[in-house]
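J.: Sharing a model prediction with you, sequence too.
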Amino acid sequence: MPETRPTVAVLTALSLEYTAVRAHLTGVRKREHPRGTRAEVGLLPGTPWSVALVEMGVGNLTAAALTERVLSWLEPEAVFFVGVAGGLKKDIALGDVVVATKVYAVHGGKETPEGFLVRPEAWRASHRLTAAARDALRDDPRAHLKPIAAGDVVLADAKSALAEHLRTHYNDAAAIEMEGSGVVSAVDLAGGDALVIRGISDRADGRKSRADGEGWQPRAAASAAAALVEVLRELRPFGGRSGPGGREAEDSEEGPQRGARYGGDHLDFRGSTFHGPFTGKRVGDG
């Protein structure tokens, strides 16, 4: 019988984010939901966790629907949304990581003759997961515990109406992305624990395309995945949705077990110029 471990779900929007997380897993095997959603489940060495990895695609609506499916299907003890985001603060560098203390949905409001009236909605991060992140990343100056904003557009103009909207109404947000509010709202409705971890790949301005062309997306995804690993090394099973012992979903499997290697090349970001796995460090709360 294979070893049974408690499970966490790690969700990504993009393939490069998925690949960055998968590189840390061993014994990876495929699973398929009856409605076609795919997951790969593997072990994370040095931790008690089995990690169920799912690539969802972009957008908050898709993220909310698939997060709910993952919760009922895999019954994880916690959900992590990991990937890249645009930075909104000058003191947070490309390649740094923002762990969201809360997630704003930034497009709610009412248009009136007097102007647009904001109707803010926000979800605070799980205290249990945030506490683990603080311990894991306390001494790292490139890790930041800050709020993030989630919308339904790509922000690539620092002088746009959306950029001004964020500065005026969500001034403490350190990053912007497109799926976080969908993930955390679904987990909140289910009474679960969620944490969003984002590597900064651009500055959400007119130089976004240049930053993407310079390879900052995979670098930022690697930093986010490394931060996730440090948090999971700190986090202990707590008997969440999957019960004290945790369990893995009983569903179809595809193919033999295999490690997280591609053509014999293991994706290891240690020692790279774009800061490999975080080693636990300073976290500010804004």
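T.: Right, received. Where do you want to start?

J.: CA only for contacts and neighbour counts going forward, please
T.: OK.

J.: And stretch 120-135, end to end?
T.: Stretch 120-135 has an end-to-end distance of 30 Å (C-alpha to C-alpha, to the nearest Å).

J.: what sits against Ala85?
T.: Counting by C-alpha atoms under 8 Å, 6 or more residues apart in numbering, Ala85 makes contact with Ala175, Ile176, Glu177, Arg198, Gly199, Ile200, Ser201, Asp202.

J.: can you rerun that using 6 Å?
T.: Ala85 is in contact with Ile176, Glu177, Arg198, Ile200, Ser201, counting by C-alpha atoms under 6 Å, 6 or more residues apart in numbering.

J.: What secondary structure category should be reported for Pro2?
T.: Classification of Pro2 using DSSP: H, G, I helix; E, B strand; the rest coil returns coil.

J.: Stretch 134-144: end-to-end distance?
T.: 9 Å.

J.: can you count the residues close to Leu94?
T.: Leu94 has 22 neighbouring residues, counting by other C-alpha atoms under 10 Å.

J.: still on that earlier bit, of all the contacts of Ala85, which comes closest to Asp152?
T.: When the contacts of Ala85 are ranked by distance to Asp152 (C-alpha to C-alpha), Glu177 comes first, at 8.1 Å.

J.: do you know how far the closest one is from His165?
T.: Distance from Glu177 to His165, counting by C-alpha to C-alpha: 15 Å.

J.: related to what we said a few turns ago, name the nearest of the contacts of Ala85 relative to Gly59.
T.: Glu177 (9.1 Å).

J.: what are the ranges of the strands in the stretch 1-150 of the chain?
T.: Applying DSSP state E, counting those that start in this stretch to the stretch 1-150 of the chain gives strands spanning 7-12, 26-32, 38-43, 50-55, 78-87, 97-105, 109-112, 115-118, 121-124, 143-150.

J.: export those strands to CSV and tack on distance to Glu254?
T.: Converted to CSV, these look like this (distance: least, C-alpha to C-alpha, whole Å):
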stretch, distance to Glu254
strand 7-12, 19
strand 26-32, 5
strand 38-43, 10
strand 50-55, 14
strand 78-87, 23
strand 97-105, 33
strand 109-112, 45
strand 115-118, 47
strand 121-124, 36
strand 143-150, 34
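
J.: Which of these sits closest to Gly213?
T.: strand 78-87 (14.5 Å).

J.: out of the strands of the stretch 1-150 of the chain, nearest to Gly192?
T.: strand 78-87 (6.6 Å).

J.: what's the angle between the closest one and strand 50-55?
T.: 40 degrees (axes from the mean of the first three to the mean of the last three C-alpha atoms, to 10 degrees).

J.: second one coming, line it up with the first:
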Amino acid sequence: MAEGGESAIDVFGKVLTKLSKILGREPPFTIVTAELNAKGLIADGQLSAVKRQGLTNDQRGNEVAEKLKEKIGDSDNPNECVLKICDVFESDTVDYPTLKGYGAKMRKSISTSKQGHKNEQESDDEQESDDEQESDNEQESSDEDEPMTKDSKNPTGPQDMSTQIPKQGAGNKKFDKQEGPPMWLYEQMILDRKLPKPETIETEDLKGIEYLLLPATVTENDAVEYYLKLSSLNCSTSIKAIDIDGLIIYVGSYGKTKVMVTMTAPAKNKQGPVHAAVITTKILERFTSIKYVVAIGVCFGKGPSKDQKLGDVVVSDEIFNFVSKRRGVDDDSQRGGNHTLRHDTVNIFKKLKMPRKIKVLQGGIVSTADLIDNPGIKEELFKKFPNAIAGEMEGIGVVTAIEYTLQRVDVIVIKGIGDWGDGNKEATKGWKPFAARAAAHYVHNVLNQ
């Protein structure tokens, strides 16, 4: 126990927030992480994940601090583990005064703890330490929803981070301005797995595939491909690729379900319903076993509220068509029909628990050919469709495609909220990868049942 009956993890926890703001900076990030890695306090794979591009200094500092906290919690001798961290912080190699100060502070608490514990044992060798039990009970648990690799006891996604999505609701100052997304790094081992080049595939390999997954942008596609590669590892199956007139389609397991995956908008000028419709039509004409088309990716939300926040996943039960419309002198009116999902589709993709406090919201979604980033236009859009809870660009194109198929096919849009469509997309730019992953993760969970 540390000073005042604190555990080693409590001692570290007192400085964790301040360390998070320091450890991600240069200096001391590179030197400190190298020393921590050399002493076995951060594993090679963990360090590689932290160093991935796209993280802010605060985010990667938070990641390092949390990994150290996990190391202390898992250690057979937590006090010695903290002292090893102090050795790094106080070393001449690191030579960073603020870290030296935190190292000395933790060392003093741990040293006081050792002396106090020794005196307790001398007075009563059989006394049990309730504080130690409390410390054990406070260890953080990993997300239950995170898929597992076969060769690792760790979740394939990152560990839970202390930087969480801020609570939203009436009276909360962060209600209208949500902070950056919480940590959710990809496992480097999965990222490093290469997708195959297109080849001729036997008809048997394509037989009976019922699900077509359609991410639109590169960011959305990256998230889907991650879970495709993860599933191939967990299910011991291979991923195959075919080329249809320049369109690359991947075939493999997504969760425990065999699927096809292709991207509809590899470039910005291909975003929207037109290319989504063309690509869907081409695939459905050739592969008649497809029963469900899932548009996966990022959408804009109706607005920050107690019911909706950035990163939440929207699962459509109706797709509102605002692509086909009349633009008159006095009004703009809808001309195209809406699409209501079949009951069996809704049941398949019913709400499932998500990690990282992500909510799953079921409701209508507006599909438009325009990229909405104007508060006035957005307000008008939701006035026309008051039952809609979000908006996107591809869904109605896919709906159009299935109207011309001979087989019975349904469409569902499952997308994470990446912005509010209110003219401030740049301010929420960091949420798009998180929102894309949230949607891809949700579909993976459904198809893993």
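T.: Structure received. The model shown is predicted, which means the values in this text are computed figures rather than measured ones.

J.: ok, the residue nearest to Pro120 of structure 1 when sequence neighbours are not counted to Ala143 of structure 1 distance?
T.: Using C-alpha to C-alpha, 6 or more residues apart in numbering and skipping the chain neighbours, the partner closest in space to Pro120 of structure 1 is Gly108 (6.3 Å). Distance of Gly108 of structure 1 to Ala143 of structure 1, computed by C-alpha to C-alpha: 29 Å.

J.: Please say which of these two ends up with more neighbours.
T.: Shown here are Gly108 of structure 1 and Ala143; by other C-alpha under 10 Å, Ala143 has more neighbours (29 against 14).

J.: was I right about the more buried one contacting Gly95?
T.: No. At 9.6 Å, Ala143 of structure 1 and Gly95 do not qualify as touching, with contact defined as C-alpha atoms under 6 Å.

J.: Following the longest helix seen in structure 1 in sequence, what is the next regular element?
T.: The helix that spans the most residues within structure 1, counting by DSSP state H, is helix 216-234. Going down the chain from helix 216-234 of structure 1, the next helix or strand is strand 252-258, by DSSP states H and E.

J.: picking that back up, how close does the residue nearest to Pro120 of structure 1 sit to Asp91 of structure 1?
T.: From Gly108 of structure 1 across to Asp91 of structure 1, the span is 28 Å (C-alpha to C-alpha).

J.: and what of Ser50 of structure 1?
T.: Applying C-alpha to C-alpha, the value for Ser50 of structure 1 to Asp91 of structure 1 is 35 Å.

J.: Comparing these two, which shows the higher neighbour count?
T.: The residue with more neighbours, out of Ser50 of structure 1 and Asp91, is Ser50; 26 against 9, by other C-alpha under 10 Å.

J.: So what does that one match up with in structure 2?
T.: Matched by TM-score structural alignment, Ser50 of structure 1 corresponds to Lys258 in structure 2.

J.: cool, Arg207 of structure 1 as well?
T.: Checking TM-score structural alignment: Arg207 of structure 1 goes with Asn424.

J.: how much space is there between its match and Asp373 of structure 2?
T.: With C-alpha to C-alpha as the criterion, Asn424 of structure 2 and Asp373 of structure 2 are 7 Å apart.

J.: Between those two, which is the more surrounded one?
T.: Neighbour totals were compared for Asn424 of structure 2 and Asp373, and Asp373 leads with 16 against 13 (other C-alpha under 10 Å).

J.: other SSEs contacting the longest helix of structure 1?
T.: With contacts defined as 3 or more C-alpha pairs under 6 Å, 6 or more residues apart in numbering; DSSP states H and E, helix 216-234 of structure 1 has these neighbours: helix 15-22, strand 78-87, helix 127-137, strand 194-202.

J.: run the last query once more with 8 Å
T.: Judged by 3 or more C-alpha pairs under 8 Å, 6 or more residues apart in numbering; DSSP states H and E, the packing partners of helix 216-234 of structure 1 are helix 15-22, strand 78-87, strand 97-105, helix 127-137, strand 194-202.

J.: out of these, which comes closest to Ile148 of structure 1?
T.: Closest of those to Ile148 of structure 1 is strand 97-105, at 5.2 Å (criterion: C-alpha to C-alpha).

J.: circling back to that earlier point, could you identify which of the helices and strands packed on helix 216-234 of structure 1 is most buried?
T.: Highest mean neighbour count among those (mean count of other C-alpha atoms under 10 Å): strand 194-202, with a mean of 29.

J.: Tell me the helix or strand right after that strand.
T.: Downstream of strand 194-202 of structure 1, the first helix or strand assigned by DSSP H and E is helix 208-213.

J.: which residues touch that following helix?
T.: The contact list for helix 208-213 of structure 1 (C-alpha under 8 Å, 6+ apart) reads Ala156, Ser201, Asp202, Gln217.

J.: And Arg29 of structure 1? What does it align with in structure 2?
T.: Matched to structure 2 by TM-score structural alignment, Arg29 of structure 1 sits across from Lys240.

J.: residues near that match, how many?
T.: Lys240 of structure 2, neighbours per other C-alpha under 10 Å, totals 18.

J.: what sits against the residue nearest to it when sequence neighbours are not counted?
T.: Distance criterion C-alpha to C-alpha, 6+ apart; nearest residue to Lys240 of structure 2, sequence neighbours excluded, is Val251 at 5.2 Å. Residues in contact with Val251 of structure 2 (C-alpha under 8 Å, 6+ apart) are Leu206, Ile239, Lys240, Ala241, Ile242, Lys258, Val259, Met260, Val261.
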